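Undergrad: give me the fold of what follows.
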Amino acid sequence: MEYEFLFVVDGVDVDDDLAVGIIFDEFDGLLTRHRDKHLLDLAESGDGAIDAAHRLVVRLRKELPQLRLERLDPDLVGVSDIAERTGRSRQNVLQWVNGERRTEVGAFPDPEGTAGRSLVWRWAEVNAWLARIGEQVGDPGATRQDALHIDFMLPRWQQSLAEGLPIVRFVHSQEDERTKDRAGVAQLLEGTLSAPGLLDMISAFPRPERQRLTVVCAVLPDRLSAVAERIRADETGVVLAFQGEKNELHLMRVAAREVPGARPVSELGLGDDATVGDLLLVVANGAVQPTTPLALVG
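TA: I've put the predicted structure just below:
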């Protein structure tokens, strides 16, 4: 899915024809100036808003290394703005706001605050509500929660790229009652990535995007097939992260298909129903070195 973002940026200027041209040609984006700040409006596809923003940071760094993303602009809108963007009357919008129409899809979003004497809302939240009544305008934006996460991560992502390191995307092998345990693996790994040489080691797996690294967080009962499903078609390989029986952290380089240098798990006697725990036993028994890339194919 494609997501639309409005970033507050620094390092570029609307009078810089080269930068403006790159933004338009490479990103189909628009750079504008509002009072003392520059705004960058562009869209990107991803598994979610955070993943799309993650991709944008990498692409922008490659094309415009001088540009710095400061934060997301909340794109606050009032009743008149909503009416203009949707092509509806102010009265119609007020009926939505006051719960007089289309209540079957849930209440209209809470306002973000006031501007002067008028209420204002985050456009992304309004547009998400509009999508539920079939009135979505353009691409969706980041939810409030996703926007907070993106704003928090922007400095870290950009600092990693400035240091020549990839920025890491954490995903769960699946979502169920063990989701908190997988999130715990991600938190544990985030706390160790600063260890000297660790990020270089786990990012050594050949992949098209050297500046992005996906880590699939799993628990021992998870099937390897579920892990493979989390590896996108444009990713040669990822890092599988999980904790063992004694809560020790394990990192393995894996691919969803056969690639040069990777050993198929079928050669290790692991079938379609094999789990992460089964893989750990094979490694513990010495059938394969922990540093050997593995292809999760039968």
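Undergrad: going forward, measure contacts between C-alpha atoms and count neighbours the same way
TA: OK.
Undergrad: identify the residues contacting Gln158.
TA: With contact set as C-alpha atoms under 8 Å, 6 or more residues apart in numbering, Gln158 has these partners: Val57, Arg61, Arg68.
Undergrad: inside helices: which ones of those?
TA: Among these, the members found in helices (DSSP state H) are Val57, Arg61.
Undergrad: closest to Glu100 among the contacts of Gln158?
TA: Val57 (41.4 Å; C-alpha to C-alpha).
Undergrad: so that closest one touches Gln159, yeah?
TA: No. With contact defined as C-alpha atoms under 8 Å, Val57 does not reach Gln159; the gap is 10.8 Å.
Undergrad: also this sequence, please, to line up against the first:
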Amino acid sequence: MDYDFTFIVTGVTVEDADAVESLFDTLDATLAKAGGQHMVSITMDGPRAVDAALHAATALRECVPGLRVIRLDRDLVGIPEISERTDRSRQNVAQWVAGERKAEHGPFPAPEGVAGRTQVWLWTEVNAWLRKHGMGDTDVAYPSREEMTEIDFALANAVSLTFKYAPTLGFDEGRQTVVRELQRRHMPKLVKVLTGSQTLDQNGRHVVLVADQHEPADAVMKRVADFDHGVMLVTMTDQFVGAELSTQEDASPSPEVVSVPTTATVRDWFELALEHPGASFTPGGMERAEPHPAPVKQLLLAAAA
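TA: Reported below is the predicted structural model:
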């Protein structure tokens, strides 16, 4: 799969003709400057967007010694840019946004914010919506919001993270809200929490289990038990909260094991965790014949207002 990326970079300028030529001739990459920042646009293939992005970042650094890849540009677009990229009138685009046209496959994506007095959207989400209507780019793919967060994390910390979810259906919107809040406000804190944690998978990626606060706690607990290492569970209640969890026997023994009611939500579980610091948790009310998962050991609880 080919992915399109635009990276914010330092250590190179558009005035460096040799660098501009080398990037173009070697990687078919374009160096430009906008808003006082230098950016490199490049297409790279890979099994996942994260793999392709890290491959691209490595190739850029090898092509131009001294170049530093900082993060992904979010490619925010307003109605004029969407109109230009889709070859549709601004009036048509405004009708999409208002839900007056092309709403049969779901509403137009929520805006990312406001620039001046104009709403702006993530192009990757707009393009995904357009593709449902047969109008988006099909030759290349763009990283999703979650993948952008993973890529920026990897670039900033020379490590990678991967988002996982419980199999319970119907909670995608809440999970996306958690990812968005993590991306906007809490990534630096998560980086500190993950430092020295035991949440790495066999590929060297930190596993972050994202849950909506209203999801059934027992399903999330069983998902934790699927891993042979710790995971970082994150959600949003009245604040953004995260806990490093493990079902492994090598986790330090807990003096207290708390049974979580079968009707409990993830929010209920976190409230129990605050009431019982250092405790282990196990799903309650299970049939005796059913295999009982190992207790979920809470190794760390961190909250950010």
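Undergrad: tell me how the two chains score on TM-score.
TA: Once superposed, the chains reach a TM-score of 0.55 (TM-score structural alignment, normalised by the length of the first structure), with 190 aligned residues with a C-alpha RMSD of 3.4 Å.
Undergrad: ok, back up a step: who's more crowded, Val57 and Gln159 of the first structure?
TA: Ranked by neighbour count (other C-alpha atoms under 10 Å), Val57 of the first structure and Gln159 place Val57 first, with 21 against 14.
Undergrad: quick check: buried residues in whichever strand or helix holds Glu84 of the second structure?
TA: Glu84 of the second structure is located in helix 79-86, with elements delineated by DSSP states H and E. The neighbour-count check on helix 79-86 of the second structure (16 or more other C-alpha atoms under 10 Å) flags Ile79, Ile82, Ser83 as buried.
Undergrad: what of stretch 46-60 of the first structure?
TA: 46, 48-60.
Undergrad: ok, residues contacting it?
TA: 1-3, 44-45, 67, 69, 141-143, 146-147, 149-150, 154, 157-158, 161, 169, 211-212.
Undergrad: let's see it at 7 Å
TA: Met1, Glu2, Tyr3, Glu44, Ser45, Ala142, Asp146, Ile150, Gln211 (C-alpha atoms under 7 Å, 6 or more residues apart in numbering).
Undergrad: got the contact list for the nearest residue to the first one once chain neighbours are set aside?
TA: I take that to be Met1 of the first structure. Spatially, and ignoring its direct neighbours in sequence, Met1 of the first structure is nearest to Ser45 (5.2 Å; C-alpha to C-alpha, 6 or more residues apart in numbering). Counting by C-alpha under 7 Å, 6+ apart, Ser45 of the first structure touches Met1, Glu2, Tyr3, Ala52.
Undergrad: show me what the host helix or strand of the third one is packed against.
TA: Right, Tyr3 of the first structure. Assigned by DSSP H and E, Tyr3 of the first structure falls within strand 2-10. Packing partners of strand 2-10 of the first structure (3 or more C-alpha pairs under 7 Å, 6 or more residues apart in numbering; DSSP states H and E): strand 37-45, strand 68-72.
Undergrad: between these, which one is closest to Cys217 of the first structure.
TA: Of all these, strand 37-45 sits nearest to Cys217 of the first structure, with 22.3 Å by C-alpha to C-alpha.
Undergrad: okay, buried residues for that closest one please.
TA: Residues of strand 37-45 of the first structure classed as buried by neighbour count (16+ other C-alpha under 10 Å): His38, Leu39, Leu40, Asp41, Leu42, Ala43, Glu44, Ser45.
Undergrad: what does stretch 130-137 of the first structure give?
TA: For stretch 130-137 of the first structure, by 16+ other C-alpha under 10 Å, it's Leu130, Ala131, Gln136.
Undergrad: what packs against the following helix or strand past the strand holding Tyr3 of the first structure?
TA: Note on strand 2-10 of the first structure: by DSSP H and E, the next helix or strand toward the C-terminus is helix 17-27. Contacts defined by 3+ C-alpha pairs under 7 Å, 6+ apart place helix 17-27 of the first structure against strand 30-34.
Undergrad: average offset between the strand it packs on and the second structure?
TA: Per the superposition on the second structure, strand 30-34 of the first structure and its aligned residues are separated by 0.8 Å on average (mean C-alpha distance after the TM-score superposition for the first structure).
Undergrad: who's in contact with that strand?
TA: Val14, Val20, Ile23, Phe24, His38, Leu39, Leu40, Asp41, Leu42.
Undergrad: can you do 10 Å?
TA: For strand 30-34 of the first structure, the external contacting residues (C-alpha atoms under 10 Å, 6 or more residues apart in numbering) are 6-9, 12-15, 19-24, 38-42.
Undergrad: buried subset of the residues you listed, written for PyMOL?
TA: Command for PyMOL that selects the buried part of these, burial taken from 16+ other C-alpha under 10 Å:
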select buried, resi 6+7+8+9+12+13+19+20+22+23+38+39+40+41+42
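Undergrad: from the contacts of Ser45 of the first structure, which two are the most distant?
TA: Every pair of the contacts of Ser45 of the first structure checked by C-alpha to C-alpha; the farthest is Met1 and Ala52, at 8.7 Å.
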